[in-house]
Structure formats: structure tokens, C-alpha cells
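Student: 3D, please:
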Amino acid sequence: MFPKVTLLSLALAAVVYGQQVGTLTAENHPQLQVQQCTSGGSCTTQSRSITLDSNWRWTHEVSSSTNCYTGNEWDTSICPDPTTCATNCALDGADYSGTYGITTSGNALTLKFVTHGPYSTNIGSRVYLLDSSGSKYQLFNLKNQEFTFDVDMSNLPCGLNGALYFIQMDADGGMARFPTNKAGAKYGTGYCDTQCPQDIKFINGQANVLNWVPSDTDVNAGTGEYGTCCSEMDIWEANSQAAAVTPHVCSGITGQTRCSGTQCGDGDERYDGFCDKDGCDFNSWRMGDQTFLGPGKTVNTNSKFTVVTQFLTSDNTTTGTLHEIRRLYVQNGKVIQNSKTTFPGISAYDSITDNFCNDQKALFGDTNSFESKGGLAAMGSAFEAGMALVMSIWDDHAVNMLWLDSDYPTDAPASQPGISRGPCATTSGQPSVVESQSGDAYVTYSNIKFGPIGSTYAH
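Tutor: Modelled structure (predicted):
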């Protein structure tokens, strides 16, 4: 326990500095090895680390262990407004394995779904790869490059999502742009994506307390007045039954941007906001091949396999315009080419191009916000600016993950092209059920490699 004099000085400092770093739990980033490869196929190991997203962290008064946020509600006596709350409250360090079920070993990261810690029960997690400094996110530009990793999702049932993706957030977590943010990337601040999430507790160095509404279904979450938007490249959203690769882009903004009202694209205003929430997804099952990925299928999710994603440019240079995203797999030493679309009236696409996206949207009767927000060229521009690597495990309180692994929307016939996305029942995926029945679920990402096209896997 700190002496009273120290507590007073900390409290005075908080008035000046805003969103603080707590000192009650030590922050020790779990180490994770990744590899950077060259065109000759030679790969160099880099020692990196991961950090937990700030939304999962303990948020308490700077001068005590009193919670600023408990369950899904703010303490309005500590947090009467965004600035005062950021002044009064600190983000603390994390017990990665004990509280959050997050462990690393060499080049492998394992994320447990439900973890019963000493003080709480934790559901899911989201972590970021840090650079060699340990205080900034490692940013990637994957134009004319490929990104490869191994995944074991044999213990991810219907309704769960083991996600690996990139987002265009600030390398320092927003510290330079928002001086009231003193926690930064080291403590997992600055998150954004194309859903412009409004459940983020601190945005732009201020607490998202205005008009905060606790969730009716999630005891740990709520939504505030603001959301946080940026372009997003979903390399991998998957469970043992289904998988999708999906670029999403934003227009009218550059990098992480706070939104409010129509800008966030909520509800009936889904296509009026900054970002393309639907994206242009390639899900093998949804594109007509129900034999390709799953337990015992061509890509057998009962065991580990390698996922390779290639970002091809128009002139095969790192400065060219992104024009194709290709996917292939490696399992048991065998290279497996991606599945092809099988619907009549559409070409047999096996990769994501602007033509694929346009034809897919037309076939499915979907709004083509991907094209209107800039398409693949906009995705390439986001990579040029630098994108941070995110790895997570989560369940879906909005629509039970049916958009990934079942029939969605549920009021349309499954025989209609684009409705069936996986084999899971439309009654599956309810968070209360998966949290109680599949709490021991986990995903393991390992052997992350990146480099020029063809450099990261044996072929």
C-alpha cells in the first residue's frame, strides 16, 4: 500500500495528465516470436510481445483500488463526464494467464474463452502484437506481401470466433494525438474497427461515459455516445465449422477516428456511416462449397493447419495498387488451393478482387458499400499507412455469430444464395449457452510469418 503522501501526489498529478497508468498490478507483456522472411525463403526470428486491449483491463481510481467501472456500469461519482473520468481513473496491468487465460510459448499464443480468475470470471480477450520497444504496436504494410500463421481451432464450437486481423490504429495507441492518454499502446489503448464499436470505454483519451447504456445481455458491456472507426482487414474469422476472410474499408477518414450519430452507421443508418460494415467476405461455405473446411473436410479443422494470405498489387510492387487477396492452406505437408465459387451465373472465383466483390454483392442482393467506400484500393491505402495485428476470441451478443457459421438473416430461406454461411443451427451461438457449455474452448495461433509472395511456406 502506498503511503498517504504518495497517494496525494498521484492524485494531484492526475488532474494535470488525464487517463492514467495504474500501479497496483505489474504489466509484464507475454513474449511471442514471429518471423520475417525474404524472397529466398530465409526467415529471421523476431522477439516480440503482446498486450491486452484496454477494454478488458481493470479501471480504478488513480489513488485507490476503487473501481471506476464495475460490471457494465460506470461509477458516476468518479466519472461524471469524459474528462473528469479520464483524470480520475487509471488502466492497470494484467495477470494474463490467471485472469484472462492468455498464454504464450515460443511462437504460439493461446487464448482461452472463459477464465475463472481469483477476482472475476473473464469472457474472451483481444491482444495486439507490439514492436521491439514493447511500447508501440508493430505496424504492417502487406502490399505485395503475404502473411502466414498456423491455427488450432479444433476446440472452437459454433457461436465462437477466433479472429486474427489488422486494423489501422495509431502505433502509440493515440498518445501523441490525444495527450490525455498516458497509457498508450503498452496498455492496449486506441482500438478501432469498421463496426465503429461504441462499447470501448476510452476513446481519444477520454472516457466514453456520455449516454452510457449497460447491455441487457452482457453483464460486462454497454455502449456510449461515441464509437471508434478505422479500416479493417479480417484475415481470419473462424471456428471449427466455418471461416471467412474479409476486407472492410472506410471513407472520409484517415486512421482511427471517433464517430457519433450517423457517422457510426448504426441500425437503419448502417450504410451512411464512415465505414463498410459488411465487407467483402470469402467464406467457402457461403460461396457454395460445403465440403471444403470443417471437421474431416479438405481443410480439416480437427487438427492444426497453416493459413496463407497474399496481397497482390497491380504491378507486383509494394507501392502498386492492391487488386487481389489470395488464400491458400497447408496441412500435413500438402498445399491446398482455395475453394471456388459454385453458383451459376457467377465466375468460379477463388480470390477476392473488386470484380468478385461486385458479382457477389449482386448475386446475394447485398448493398455494395465495399465498392462505394473505395474497394481494394482503399484497403491497400490503409496498409500503406500501417496496420496493427489483432488476435482475439469472442462470442456475439448481437446475432449469436450466425453471420459466420449458420443461416443469416434467419427470416430468409437458406436456399437463397448467400444466406447459408455454415452448418451451425440458427438456435446456436447464444452467449449464455456457449459460455456455460463451452467455457473450456480455446484457439491457438502460432508460427506467424510475413514477407514477399511465396516466402513464408513450403511449396
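Student: For the rest of this, base every contact and every neighbour count on C-alpha atoms.
Tutor: Fine.
Student: how about the strands of the stretch 51-200 of the chain, start to end?
Tutor: In the stretch 51-200 of the chain, the strands defined using DSSP state E, counting those that start in this stretch lie at 59-61, 69-70, 73-74, 89-91, 102-105, 108-112, 114-116, 121-123, 125-130, 139-140, 145-152, 160-167.
Student: roughly how far is the fourth one from the heart of the chain?
Tutor: Same thing as strand 89-91. Relative to its chain's centre, strand 89-91 lies at 23 Å (Cα atoms, centre = their mean, to the nearest Å).
Student: quick one more, to check against the first:
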Amino acid sequence: MAFLRSFSLLPALIAVTRAQQACTSTAETHPALTWSKCTSSGCTEVQGSVVVDANWRWTHTVDGSTNCYTGNKWDSSICTDGATCAEKCCVDGADYANTYGVTTSGNQLSIDFVTKGAYATNIGSRLYLLEDESTYQMFTLLGNEFTFDVDVSAISCGLNGALYFVSMDEDGGLAKYDGNKAGAKYGTGYCDAQCARDVKFINGVANVEGWEPSESDSNSGTGNLGTCCPEMDIWEANDISTAFTPHPCTTLTQHSCEGDACGGTYSTTRYAGTCDPDGCDFNSYRQGNESFYGPGSDFLVDTTKKITVVTQFIAGASGGLSEIKRLYVQDGKVIANSDSKVEGTSGNSVTEEFCTAQKVAFGDEDDFKAKGGYSQMSDALAAPMVLVMSLWDDHHANMLWLDSTYPVDATGAGAARGTCSTSSGVPATVEAESPDSSVVFSNIKFGPIGSTYDSGNSDSGDSASSSSSAAASPTATQNSATTIQSSTVAAVPTSATVIVSEKSSATSAASIATSAASSATSAAPIQATTSIQSEAQSATSLPTTSLAVSESQCGASTVTATVTATVTVSSGSSPSATPGDSDDDDECEDDEGDETSAAAAYGQCGGSNWTGTTSCASGYVCKVQNDYYSQCVAE
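Tutor: Predicted coordinates:
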């Protein structure tokens, strides 16, 4: 995560002498946070907790209470070099609520922006999910999906409530680096694709050498060392803009770098390092849809309300990453991500083709490809990663890269990222004018594609909108899924209205709804030690779903297509999802009567009021699923 700032607590109580790098003048009690591990049969609650990053902690001598780091400077009389400083200094326990403004309740985590403590004022924080007292919870994302609820209504221009994954060590580097005696219990071992150089302890030594205090941030600075690893930004957002972004690195695990060779935000040579600092981002506003995400009912995703965010890491036939897909659930409706409107790009998800086209369309440096691109990112997602949640302001670019025009004098495609003023986001102003800002993350779920969400997740409690037709209700222990806007897995919860943005006709929506679900094999996780592994679905039944197609190119403001679909995917099968043919020459005509010589694999071939073809492609037979829907399935 780029641009995160650090914080050092001023002297507190007299420290208890302890000849290690973790001290206990304040007891370290991790706030409890529950989350859910899901399978095709349902979800099980997991008892977890969170820990604040070591960078935010009081750093003082192990044999007393003298600061080793005050404000944004090291004490050179104590920290003569990195190894000596690490031996003499420790990080202390945290008072989460009173010092950092961090509180939890059940499955909910709240992070305050400005917290005035007894000894200092804290700005933001960065937290990790723990499996136990000394181990980070690890997640293997490839072939699975990750879902959470978020409330961004209280953070606006210049702020970023972020949720993302990085390839940190599960023990925080405790075993790997002799100088690190604090470990995950105290939030050590951070790394990201910016090769962060503002981290105070890296690889078990203090980042003292070459340390330059920040001119604008009274708590932070930049050292000679940087700490790098792959990064998957699932959620970078405020109430104006949001983006999700994969960042590959040539090295898949945490590693260090030195000086400008680190590249990234903190170096004069941005692309000199081992990681891609830009990534391949999908920001709906940047991709040309200015009415998709924002505050109020005029936006399809209303940021004044809680949002359920679903991210699917879809594996292709080869087992590698084929697509990173985004869905939203709000008010009982499943909302497909917006399609890109930028010339030369297409789609509503992050694919290898999208990333290549976007770099060309925007004229951006393609460091994504240079650092291994999709293949390298696939390898990172196939290995265990650590979950990070944070709230921060930006001393490097005022968060303009997320929510405004950036660079500020740019006018070309991709420059506009949100509606915030180019003069907004100055940290001193944001901290003074919006100190009560906060972000709330809750209801974290992880499991196979289609297992982590349904319409019951929405605030409304409605399992279906009034436009749903003959919707099937799931059992209490089973989530069903269907496919939207993609020939790969894209799970849609049972009994929900699915909103597909910017499609041209109701017919296209119908073909989307009846496309095949991806096989359970592709949904199965890649095996990796020490990580949470999800179970592949042995079968997924796809219910009736109503799709509302917005922003029709044919002049109608909204087209509604009701589609009845029941698809069963058996473990080990590999269906190919191919929508039916459309009349490309006249997409605004009524295509309901169009027929092809044979329906494609897993396409519709019959049902009540069906007027299309009743024959199937070679190797497939038309099978009645219910009164409303027959489907071409393998013989």
C-alpha cells in the first residue's frame, strides 16, 4: 500500500526492563475480530484478532523509557547503526482504543483517523488479522473469493480506507531475522509493492542509515532500506472513488532493497525496483463511468450506505489466474462492476488483456508487464498472503491518484480518477478539518467462488427485489451462484436482483445469465502450507435470477430481462461458457426471436415461452432443468 505514514508515541509509563525488542510497559492485548471461513455447504465463524503495525508503536530503550525515536528522528546517541539500534531498542504494547482509535465488536473493525491520546496525537493506523497471538492469518486467494462489508461514508477527499493483501512472513520475520524478537505479536514484517522505505525496522535492523525526516509529516521519514513484496489492493477507497489493483514483484516473498534502487513512491527512480508500484488498477471513474460509485442515490453504488464488496480470483483451465472480478451487494441487489468506457479497453474486471490495453490507452509505463505481469501475480496469489486494513492520508500525492485528477495538469485519458479538487487532500488540512473521519470494515468472509455472500448480506434484509421472478431460496447452509458478464466464474447470490452496468440489450443480459458457471476444479484453492484453504465446491446450483440492465445504449434508461437458470457444476468438470450469438449489426432491435442453428455449450435450449433453438452444439444434449429452463449439457 503506497504512501502509508508512520507514528511514534512519545514517552509513556516507566518501561519494564526486558532485554528483547518487545517491551511491556503497556500490555499487548489484541482486539478480537471474528471472520468466516466458507465452503459450498456454508460458513464457519473463526475467532481472530488484529494487531497494529510496529511502525505506530512507542519505540524506546529496552532497559528504560528513553525514546529511540522521537517525532520523525532517531536518537543518534542510542542508534549509532541499524544493528545496534535493534539490540538496544524495543517496540511496546498498544492501547488500541485510546491511543490509536481502533475498536472491534464481533466481526466489525472501526479505525478512527485522528485520535488524541494522553501523550500524542495519532494519525491513522495499519492493522493485520492474526490467527493466534504470534501468527498472522494467511490466505491463499487464487481460485477463491474474499468478501467484506465496508462503510466509507465518513471518509472523503484525501483519505483512503484500504483493505489489501501482501506477501509478508506469517511470523512477521521472527524466524528469518535474528534481530527481530517482536514478530507478528507486535506487528512486524511489513512489506508492499512500493518497497516502503518509511518502515522503522526492516529485516531485524533499524532503518537508521540514511534516514531523512519528512518535511511535511512530523511522524515519518525515509531510510536507506526498503521492504518489498507483491501486493493485492482489494479496496482503496473513500466516499468519492475506489480502485482495486494487483501489483506483481519479480521476487514473490518479502525482501529488502537499498536507496533509489528500491523504486516506488520513496525513490527518484520509480520503476527501478523489483516491484510494480503502479499496478493494473480498475477505478470506475478513471475507466469512464462517472455515475457508478459515489455518495447518494444518483450512483449505482451509494457510498452513504454500507457496501458489501466481493472480489473473485478466478483460475483458468491451466490453474493460473485468469481474472480478478468485482461485484457489489447493496440493498438486496448484486451490482456488477462497471464496464470500461475508455477507447481501446473493454470489460469490467482485471484480466491480462485489460491490463495491456489500459497501459496503452492511458500512455502509462507498463511496469506491470515488466515485473512479470499476470503470471507473476498469479504465483503471488497462489501463495499465502497477509490481510491488511488501514486508514491513512497521503504526504506524497495528497491521494489525488485515487480521487482527483493526477497529474494535476493532465488532460488525457485516465487522468481523471474522481471529483475531488486538485487542491484537496493536503494532510495538514485533512487532519485539521476532518479529524472525526473513520472507516468500518466488517463481516469478512473467505471461501470458494460463490460461497461467501448472498442477498441476506445487504442492509435491507430483502432476499429479492420486486423485479425478481420465481427466485429460488437457498437453504441455511448452502449458497448458490450464477454467472454474469463473464465466461468465467462470477458468483451471484441466490434470490437477488443482479444489476449489470452498461449492457446494450435485454438479450445480452439474458445470454449472460445463462452462460455456464466455471468448474469446481477452477474454484478449488491452490495448496499451500500454513494458509487458510477453501474446499472446492462439489456442486453448485444456479438459481433463477433477475437482471436489470442499466445505461442501455439503445435509448431506454433501464431494460429488465428475467432469466430462469438452473446450472449444476460437478467437481472435476470443465464447462466452457459461451453466450448465445447476438445480432451485432442491429443491436438495438428486438432480438428475442433470434435463433442459431444450435445453442452453445451450457446455453439455453428450451423452457416456458422459449422461442430460440432447441438443439445443442456437438457433444451436448438439451436437458430440462425445470419448467422454465432447459440447458445444453455434456452428453
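Student: Would you report the TM-score computed for these chains?
Tutor: Once superposed, chain against chain, the TM-score is 0.94 (TM-score structural alignment, normalised by the length of the first structure); 440 aligned residues with a Cα RMSD of 1.6 Å.
Student: Quick check: which of the strands of the stretch 51-200 of the first structure is buried the most?
Tutor: Across these, averaging neighbours per residue (mean count of other Cα atoms under 10 Å) puts strand 89-91 on top, at a mean of 28.
Student: list the helices and strands it packs on?
Tutor: For strand 89-91 of the first structure, the elements it packs on are strand 20-21, strand 59-61, judged by 3 or more Cα pairs under 8 Å, 6 or more residues apart in numbering; DSSP states H and E.
Student: Format those as CSV; extra columns: distance to Glu435 of the first structure.
Tutor: Converted to CSV, these look like this (distance: least, Cα to Cα, whole Å):
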stretch, distance to Glu435 of the first structure
strand 20-21, 31
strand 59-61, 24
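Student: Among those, which comes closest to His459 of the first structure?
Tutor: strand 20-21 (47.1 Å; Cα to Cα).
Student: what packs against that closest one?
Tutor: Packed next to strand 20-21 of the first structure, using 3+ Cα pairs under 8 Å, 6+ apart, are helix 82-88, strand 89-91.
Student: and the shortest one, how far from the second structure on average?
Tutor: In this case it means strand 89-91 of the first structure. Following the fit onto the second structure, the mean deviation recorded for strand 89-91 of the first structure is 0.6 Å by mean Cα distance after the TM-score superposition for the first structure.
Student: So what touches that strand?
Tutor: Strand 89-91 of the first structure has contacts (Cα atoms under 8 Å, 6 or more residues apart in numbering) with 18-22, 54, 57-62, 68, 78, 183, 187.
Student: let's go with 10 Å and repeat that
Tutor: Contact with strand 89-91 of the first structure is made by 11, 14, 18-25, 54-69, 78-79, 182-183, 187-189, 207, as judged by Cα atoms under 10 Å, 6 or more residues apart in numbering.
Student: Show me where the stretch 251-400 of the second structure has its strands.
Tutor: Counting by DSSP E, counting those that start in this stretch, the strands of the stretch 251-400 of the second structure are 255-258, 293-294, 301-302, 307-315, 321-330, 333-336, 385-393.
Student: corresponding residues in the first structure for the fifth one?
Tutor: Under TM-score structural alignment, the counterpart of strand 321-330 of the second structure in the first structure spans residues 322-331.
Student: before we move on, back to that, so which of the helices and strands packed on strand 20-21 of the first structure is the most packed in?
Tutor: Taking mean count of other Cα under 10 Å, strand 89-91 is the most buried of these, at a mean of 28.
Student: For Ile123 of the second structure, see how far away the nearest residue to Ala118 of the second structure once chain neighbours are set aside is.
Tutor: Spatially, and ignoring its direct neighbours in sequence, Ala118 of the second structure is nearest to Thr99 (7.7 Å; Cα to Cα, 6 or more residues apart in numbering). According to Cα to Cα, to the nearest Å, Thr99 of the second structure and Ile123 of the second structure sit 10 Å apart.
Student: hey, what's in contact with both of these two?
Tutor: What both Thr99 of the second structure and Ile123 touch, as defined by Cα under 10 Å, 6+ apart, is the set 56, 114-116.
Student: one step back: I figured the residue nearest to Ala118 of the second structure hits Val52, correct?
Tutor: No. Contact between Thr99 of the second structure and Val52 fails when scored by Cα atoms under 10 Å: they sit 11.0 Å apart.
Student: out of the two, which sits in the busier spot?
Tutor: For Thr99 of the second structure versus Val52, the count of surrounding residues by other Cα atoms under 10 Å is larger for Val52: 27 against 21.
Student: Phe362 of the second structure versus the closest residue to that one other than its chain neighbours, what's the distance?
Tutor: Counting by Cα to Cα, 6+ apart, Val52 of the second structure lies nearest to Leu127, which is 4.4 Å off, once chain neighbours are set aside. For Leu127 of the second structure, the distance to Phe362 of the second structure (Cα to Cα) stands at 33 Å.
Student: where's Ser432 of the first structure, which helix or strand?
Tutor: helix 431-437 (DSSP states H and E).
Student: how far out from the middle of the chain is that helix?
Tutor: Its chain's C-alpha centre and that of helix 431-437 of the first structure lie 21 Å apart, by Cα atoms, centre = their mean.
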